[in-house]
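Colleague: Just the structure for this:
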Amino acid sequence: MKKSIIIVGAGPGVGMETARKFGKQNYKVGLIRRGKENLAIMEEELAQEGIETFSATADASDPKEISEAVQALGEKMAGIDVLFYNVPGPLGKAYVPVTEVSTELLTEFLTMRVLSALSSAQAAIPYLKASKGSLLFTSGQSDRSPFPYTAAIGAPQAALRLLAEHLRDELKPDDIFVGYLPLDNPPLYSDPAKEKERTDLPEGFALKERVIAENVAEIIFNLNRDRDVFEKPVKATTNL
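Modeller: Predicted coordinates:
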């Protein structure tokens, strides 16, 4: 019987590469993202590679909607072995001094990074208890370091890290693995054309070293397989 993974925040970078990696390892892949048209394109691309996919549209700004989407896919896929939460929040408008961070912006990040992460985990837990599966979360290094202009991102990431630690401790008796992957920076898409078209990064965003989405997917797969550490930092792997 095939195992299954649900990816919440199934975008064209880490989400797509993770779907591809697990799919090629004979997993059924459930995709959750808010854009129906982009979701259909992603499904078609994976189907052409022989990967069995299921999908649901939901917006991470609505935790209840995310929870319902996870439950719906859990039923369609006859179980969940891995729940992977990969919602970055609106990065394009996030890089501002902390003195200019509005309560609305911080609330948006807290909802998408923390509240919907918790609601998706809670929806998946009954299935994960049955499968003795995994909960995996991506985050960033600003969860512990006050890099300039990352307060709106970092404070919610710090909350996500602590939340994941609580989940790890509470779910250990059920043999559910919880993994937390802080990334050095927003991952570089494997497809140069898609990277060039992205709109989720601030204007002028440029780094000499970047994390690569395909490499992140490989690390995620290995962490789920090995279940050996809670926290697995993902370092930049390329010079640009």
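Colleague: all contacts plus neighbour counts: C-alpha atoms, from now on.
Modeller: OK.
Colleague: What segments of this structure are strands?
Modeller: Along the chain, the segments classed as strands by DSSP state E run 3-8, 27-33, 53-57, 82-85, 134-140, 177-183, 209-210, 238-239.
Colleague: can I get the ones you listed in TSV with distance to Ala164 and mean neighbour count?
Modeller: Output for those, formatted as TSV (distance: least, CA to CA, whole Å; neighbours: other CA atoms under 10 Å):
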stretch	distance to Ala164	mean neighbour count
strand 3-8	16	26
strand 27-33	20	25
strand 53-57	24	19
strand 82-85	11	26
strand 134-140	8	25
strand 177-183	7	23
strand 209-210	25	18
strand 238-239	28	10
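Colleague: Alongside the first, I'd like the structure of this one:
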Amino acid sequence: MTGSVIITGAGPGVSGSLARLLAREGHPVGLVGADERAVGDLAADLADAGARVGSRLADLTDAEATHAAVTGLAAELGPVDVLHFNPSAFREKDPLELTAAELLEDVALGVGALLTVVRAARPHLREGSRITVTGSMAADEPWHRAASLGVQKAGVRNLVHSIDATLRDDGIRAVSVTVRGALSREGAFTPDRVAAAIRAALDQPVGEWRTEIPYSG
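Modeller: Coordinates of the predicted model:
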């Protein structure tokens, strides 16, 4: 791969680790996120390490702004070899506290925004391009006190299957890496270790491609 990487939902955790990992391999990196400080700090870190980097601020639930951000970065940095989708909404409410409107709001970020991102990037994807998503065990083992998160992670994993089926005849594949543990500063679930698992998923043999890969450390 010699093209660019676009990270959506960019921040200091797994997405930041993945950005640094792929930048070290020589890829230009584009960052899209809503947190000005988080995006700016990551962009500065990458630039200081010698990477070519671009960034855009956008609320990923704003389809127009997100489309402009992704297409702008692709035009600036070149064909997209890796498109990574990272965001989700954490709202500590159980099913009796969570309203339907709040659930839909959260799903708009954690699931619906993936559609916006992929549609924007599609003209800049090519044979061999890969779409990756940070998944979670919440898809299978939701915590009832954050009911919307499980719905988001189950939904985005399902959507990845459909995206892969839609694009695979063009040589573009999609995969969700299900993180089966809580992120931590040490051990198997550090952001760097999870990012390495996502990076490894890019190298799957096409004939044995899996659209979901569990990461259990």
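Colleague: Distance to Pro146 of the first structure for the strands of the first structure - can I get that in a markdown table?
Modeller: Below are the strands of the first structure laid out as a markdown table (distance: least, CA to CA, whole Å):
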| stretch | distance to Pro146 of the first structure |
| --- | --- |
| strand 3-8 | 27 |
| strand 27-33 | 29 |
| strand 53-57 | 34 |
| strand 82-85 | 23 |
| strand 134-140 | 11 |
| strand 177-183 | 14 |
| strand 209-210 | 19 |
| strand 238-239 | 24 |
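Colleague: Go through these and name the closest to Pro156 of the first structure.
Modeller: Smallest distance to Pro156 of the first structure across those (CA to CA): 9.5 Å, for strand 134-140.
Colleague: Over which residues of the second structure does the closest one lie when aligned?
Modeller: Under TM-score structural alignment, strand 134-140 of the first structure corresponds to residues 130-136 of the second structure.
Colleague: Next, the mean deviation of that stretch compared to the first structure.
Modeller: Average distance, stretch 130-136 of the second structure versus aligned residues of the first structure after superposition (mean CA distance after the TM-score superposition for the first structure): 1.1 Å.
Colleague: And that stretch, how far out from the chain middle?
Modeller: 5 Å (CA atoms, centre = their mean, to the nearest Å).
Colleague: and the gap between the most centrally placed residue in the second structure and Val175 of the second structure?
Modeller: Nearest residue to the geometric centre of the second structure (CA atoms, centre = their mean): Phe85, 1.7 Å. Separation of Phe85 of the second structure from Val175 of the second structure (CA to CA, to the nearest Å): 10 Å.
Colleague: shared neighbours, these two?
Modeller: 131-133 (CA atoms under 8 Å, 6 or more residues apart in numbering).
Colleague: And for the first structure, the residue most distant from the center?
Modeller: The first structure, farthest from centre, CA atoms, centre = their mean: Thr99 at 28.2 Å.
Colleague: residue in the second structure matching that residue?
Modeller: So, by TM-score structural alignment, Thr99 of the first structure is matched to Leu96.
Colleague: show me what contacts that match?
Modeller: The contact partners of Leu96 of the second structure, by CA under 8 Å, 6+ apart, come to none.
Colleague: Find the nearest non-adjacent residue to Gly23 of the first structure, please.
Modeller: Ile51 (5.2 Å; CA to CA, 6 or more residues apart in numbering).
Colleague: Same question for Thr2 of the second structure.
Modeller: Going by CA to CA, 6+ apart, Thr2 of the second structure has His27 as its nearest residue, at 6.3 Å.
Colleague: cool, and Lys129 of the first structure?
Modeller: Lys129 of the first structure sits nearest to Asp174 (CA to CA, 6+ apart), 6.1 Å away.
Colleague: Give me the aligned partner of that neighbour over in the second structure.
Modeller: That one, Asp174 of the first structure, aligns with Asp170 by TM-score structural alignment.
Colleague: Same check on Ala159 of the first structure?
Modeller: Looks like Ala159 of the first structure aligns to Gly155 there (TM-score structural alignment).
Colleague: Tell me, how many residues neighbour that match?
Modeller: 16 (other CA atoms under 10 Å).
Colleague: swap in the one 10 residues further on?
Modeller: For Ala165 of the second structure, the neighbour count with other CA under 10 Å is 14.
Colleague: on that earlier part again, please tabulate the shared contacts of Phe85 and Val175 of the second structure in JSON lines, including the columns distance to His144 of the second structure.
Modeller: Conversion of those to JSON lines gives the following (distance: CA to CA, whole Å):
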{"residue": "Ile131", "distance to His144 of the second structure": "29"}
{"residue": "Thr132", "distance to His144 of the second structure": "27"}
{"residue": "Val133", "distance to His144 of the second structure": "23"}
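Colleague: Among these, which one sits closest to Ala34 of the second structure?
Modeller: For those, the nearest to Ala34 of the second structure is Val133 (17.8 Å; CA to CA).
Colleague: mind listing what that closest one touches?
Modeller: Here Val133 of the second structure is in contact with 84-86, 160, 175-177 (CA under 8 Å, 6+ apart).
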